[in-house]
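**Q** here are the coordinates; sequence isn't available:
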């Protein structure tokens, strides 16, 4: 059986298509996914369809070159944290950004049941205006 750390690592370390497929394979149908207050997609999304429409489809269409590059992981049982840097160019303004982030995942039986995002929203907001 694959470790929780490896499940999460696989959602970041391939191409965007691979990462998306790997995420969909391990996200719970009733996942609770929380984007940080101050982030453009702030709020809690419940369920895969809501998450895909509210976050991932918007990232894919509103940004060019959007990436979440992870430099460190920490695992503690059913929790895995990923630390890294977002980068990309916001299409509406043409402004690029880089911003540090942390994602805290909670897993059960090999599925992501919760994710909470922590990010320097000021750095992201500068690209939006």
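**A** Nice, thanks for sending it over. Nothing here was measured: the structure is a model prediction, and the numbers come from that model. Residues are numbered from 1 along each chain as shown.
**Q** only C-alpha atoms from now on, for both contacts and neighbour counts.
**A** Will do.
**Q** tell me where this protein has helices.
**A** 4-9, 16-26, 48-51, 57-62, 121-128 (DSSP state H).
**Q** all strands of this structure, in order?
**A** 27-35, 43-46, 63-76, 79-90, 95-108, 111-119 (DSSP state E).
**Q** tell me which residues in the third one are buried?
**A** The neighbour-count check on strand 63-76 (16 or more other Cα atoms under 10 Å) flags 63, 66-70, 73, 75 as buried.
**Q** here's the one I want to compare it with:
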């Protein structure tokens, strides 16, 4: 696949995520997708593999987090990798606490499908927004 085709696949993936179109998302990712979300104290953190785990983490994200993107992300591509650089603002629904997250997604495209995602996010901002008043570490 060309770099331009890989970039388009990633753009389509982000569009499907933005509208939470699960069917379109699953059509764009490899069966053995691996999505690594770093952090502790953040409900989405962990390594998620395969379509079933991807569906669970995306459902959890849409249930637990309100998020918006004040500016369109920047995409930088080389070979089979596309880096998506952006900013998200939002709140954790359970705590009603706001966050600002500067992030980078390192995405590998294989055979026309998103095969691996490694997020680099502001885990501290997200963990802080996830803490409740009853949290002893707060």
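**A** Thanks, I have it. As the structure is a prediction and not an experimental result, all values here were calculated from the model.
**Q** hmm, back to that, dump the buried residues of strand 63-76 of the first structure to JSON lines, plus distance to residue 129 of the first structure.
**A** Converted to JSON lines, the buried residues of strand 63-76 of the first structure look like this (distance: Cα to Cα, whole Å):
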{"residue": "63", "distance to residue 129 of the first structure": "14"}
{"residue": "66", "distance to residue 129 of the first structure": "17"}
{"residue": "67", "distance to residue 129 of the first structure": "20"}
{"residue": "68", "distance to residue 129 of the first structure": "21"}
{"residue": "69", "distance to residue 129 of the first structure": "23"}
{"residue": "70", "distance to residue 129 of the first structure": "26"}
{"residue": "73", "distance to residue 129 of the first structure": "32"}
{"residue": "75", "distance to residue 129 of the first structure": "36"}
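**Q** so which of the strands of the first structure comes closest to residue 15 of the first structure?
**A** With Cα to Cα as the measure, strand 63-76 is the member of these nearest residue 15 of the first structure (9.9 Å).
**Q** and the angle for the closest one with strand 79-90?
**A** Computed by axes from the mean of the first three to the mean of the last three Cα atoms, to 10 degrees, the angle separating strand 63-76 of the first structure from strand 79-90 equals 170 degrees.
**Q** tell me the contacts of the residue most central in space within the second structure?
**A** Closest to where the C-alpha atoms of the second structure average out (Cα atoms, centre = their mean) is residue 119, at 6.7 Å. Contacts of residue 119 of the second structure were listed using Cα atoms under 8 Å, 6 or more residues apart in numbering, and they are 35-38, 103-106.
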